[in-house]
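Chemist: With the sequence up front, the predicted model follows.
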Amino acid sequence: MKYLIVGLGNIGPEYANTRHNIGFMVADHLAKENGASFTMDRLAYVTDFKHKGRSITVIKPTTFMNLSGKALKYWANQLKIKAENILVIVDDLALPYTTLRMKGKGGAAGHNGLKDIEAQLQSSAYPRLRFGIGDNYSKGKQVDFVLGEFSEDEKIDLDTLIEKSAEMSLSFCSIGLARTMNQYNK
């Protein structure tokens, strides 16, 4: 069984610790915890490891957020991984901070990374792990908020949330979407 985990984010040090890069942060944690390291490859930083008999490839697209689908599609085709074995890790303004929610499908909800993935896959039926970042910003300041770093208060829970997101990602690969949703979605 092969799985593809796609952490969404933007490349470059100016984006490294921003809310929009939570997918990269979770991907980095997964690699570290499984003794793997990323190498630069076509359209993404890529690593792979085994977990409970599963082959897991983790990518961090280098296409920038708005073209994330291009990297996902390339690697899914290259590795012959079907949509139901792909997990996209994404920041979500619609969920309060500290909320983690796995879903089997859904709309892009204005998220440009998800919009591009939908366009590339010609479907919104792919699993995703939504990492709630909340919507604590003033009118017209959404871009500044998502491209801003987590506040000092948010950083208190951040490592635990990243760890739990990684745990949920591995659970998705080992026991499947439905059981992972039942176990973790509150």
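Modeler: The structure has been received and is ready for your questions.

Chemist: Only C-alpha atoms from now on, for both contacts and neighbour counts.
Modeler: Noted.

Chemist: Centre-most residue in this structure?
Modeler: In the chain, the residue lying closest to the centroid (C-alpha atoms, centre = their mean) is I89, at 1.5 Å.

Chemist: Next, work out how far apart it and M40 are.
Modeler: 19 Å (C-alpha to C-alpha, to the nearest Å).

Chemist: do the same with N112
Modeler: 23 Å.

Chemist: just S165 next, same as before
Modeler: S165 sits 23 Å away from M40, going by C-alpha to C-alpha.

Chemist: who has more neighbours, those two?
Modeler: S165 (27 against 13; other C-alpha atoms under 10 Å).

Chemist: Confirm that that one sits in a strand.
Modeler: No. Applying DSSP: H, G, I helix; E, B strand; the rest coil, one finds S165 to be helix, outside a strand.

Chemist: Please look at it and V26 and confirm they touch.
Modeler: Yes. Contact criterion C-alpha atoms under 8 Å: S165 and V26 qualify, at 6.6 Å.

Chemist: The closest residue to C173 other than its chain neighbours and S138: what is the separation?
Modeler: Using C-alpha to C-alpha, 6 or more residues apart in numbering and skipping residues adjacent in sequence, the residue nearest C173 is Y3, 6.5 Å away. Counting by C-alpha to C-alpha, the gap between Y3 and S138 amounts to 39 Å.

Chemist: Give me the more crowded residue out of those two.
Modeler: The neighbour comparison of Y3 against S138 (other C-alpha under 10 Å) goes to Y3, with 25 against 9.

Chemist: ok, and here's another one to check against it:
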Amino acid sequence: MYIIAGLGNPGKQYEGTRHNIGFAVIDELADAYNINMDMAKHKGICGKGMIGSNKVLLVKPQTFMNNSGECLREVLDYYKEDVDNVLVIYDDICLDVGRLRLRPKGSAGGHNGIKSIIAHLGTEEFSRIRVGVGDKPKNYDLADWVLGHFPKEQLDDVRAGIDKAVKAVPVVLDRGIEEGMNEFNAK
């Protein structure tokens, strides 16, 4: 079974923020593949289903971004899954709004949610889909930026990025992260 985790923060006040784009992708995957996100367990909201011929568990950690690894560790331990079957979807301020960057592994790159996952899983070797949310303006606080909402003029690009991420997931599951990188990485 594949564990697909979208990162974000729980609570209405964080809906639609840059940091919650991982949650938005999970919501769209759930809708596209008729997966009920109806299980509150492992410090997350989860839903089991199928994406093509692949069994999946969609996960939205409810630990707040900086502790996302707690949820993923519990999920992997409970289902006895290997980190090779993990795909994490999250925001990236180094990419233009709506652009994707898929990777088979890597450092946290300053992202606290990924730092937590690396610490709890004990490895950097898990696949990820990074969704661009745009760089913060000069002299702007990073926390304020990632917890802020997208301006109206960027909503089409945000929607396009979410849609591309949803399309990238079955490619990664069926054909591997390398194929996904070839097809979806920002040029």
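Modeler: Arrived safely, thanks for sending. None of the values given here were measured: they were computed from a predicted structure.

Chemist: still on that earlier bit, what does the residue nearest to the centre of structure 1 align to in structure 2?
Modeler: In structure 2, the residue matched to I89 of structure 1 (TM-score structural alignment) is I89.

Chemist: list the contacts for that match?
Modeler: Taking C-alpha atoms under 8 Å, 6 or more residues apart in numbering, we find I89 of structure 2 in contact with 4-7, 22, 25, 128-131.

Chemist: State the helix or strand in which it lies.
Modeler: Counting by DSSP states H and E, the element that carries I89 of structure 2 is strand 86-92.

Chemist: just K70 of structure 1 next, same as before
Modeler: Per DSSP H and E: K70 of structure 1 is located in helix 68-79.

Chemist: Give me the buried positions along that helix.
Modeler: Within helix 68-79 of structure 1, the residues that qualify as buried are 68-73, 75-76, counting by 16 or more other C-alpha atoms under 10 Å.

Chemist: just stretch 134-145 of structure 1 next, same as before
Modeler: The neighbour-count check on stretch 134-145 of structure 1 (16+ other C-alpha under 10 Å) flags 134, 145 as buried.

Chemist: Stretch 86-98 of structure 2 too?
Modeler: In stretch 86-98 of structure 2, counting by 16+ other C-alpha under 10 Å, buried: 86-93, 95-98.

Chemist: can you tell me which of those residues lies nearest to G180 of structure 2?
Modeler: Checking these against G180 of structure 2 with C-alpha to C-alpha, the nearest one is L87 at 11.9 Å.

Chemist: Distance check, that closest one against H120 of structure 2.
Modeler: Distance from L87 of structure 2 to H120 of structure 2, by C-alpha to C-alpha: 15 Å.

Chemist: Equivalent analysis for G134 of structure 2, please.
Modeler: Going from G134 of structure 2 to H120 of structure 2 by C-alpha to C-alpha gives 28 Å.

Chemist: Next: K41 of structure 2.
Modeler: Counting by C-alpha to C-alpha, the gap between K41 of structure 2 and H120 of structure 2 amounts to 17 Å.

Chemist: chain center to stretch 70-87 of structure 2: distance?
Modeler: 15 Å (C-alpha atoms, centre = their mean, to the nearest Å).

Chemist: cool, stretch 121-140 of structure 1 as well?
Modeler: Counting by C-alpha atoms, centre = their mean, stretch 121-140 of structure 1 comes out at 10 Å from the chain centroid.

Chemist: Equivalent analysis for stretch 102-121 of structure 1, please.
Modeler: Its chain's C-alpha centre and that of stretch 102-121 of structure 1 lie 11 Å apart, by C-alpha atoms, centre = their mean.

Chemist: Show the end-to-end separation of that stretch, please.
Modeler: End-to-end span of stretch 102-121 of structure 1 (C-alpha to C-alpha): 19 Å.

Chemist: Give the full set of residues in contact with C173 of structure 1.
Modeler: So C173 of structure 1 contacts 3, 54, 56, 85 (C-alpha under 8 Å, 6+ apart).

Chemist: Which residue in structure 2 aligns with it?
Modeler: Under the alignment (TM-score structural alignment), C173 of structure 1 pairs with L173 of structure 2.

Chemist: circling back: let me know the closest of the buried residues of helix 68-79 of structure 1 to V143 of structure 1.
Modeler: Using C-alpha to C-alpha, S68 comes nearest to V143 of structure 1 of the buried residues of helix 68-79 of structure 1, at 17.7 Å.

Chemist: distance of that closest one from A108 of structure 1?
Modeler: To A108 of structure 1, S68 of structure 1 is 13 Å away according to C-alpha to C-alpha.

Chemist: before we move on, what SS does the residue of structure 1 positioned farthest from its centre have?
Modeler: Going by C-alpha atoms, centre = their mean, the residue of structure 1 most distant from its centre is K139, 26.2 Å out. With three-state DSSP as the basis, K139 of structure 1 sits in coil.

Chemist: Map it onto structure 2.
Modeler: In structure 2, K139 of structure 1 lands on N139 (TM-score structural alignment).
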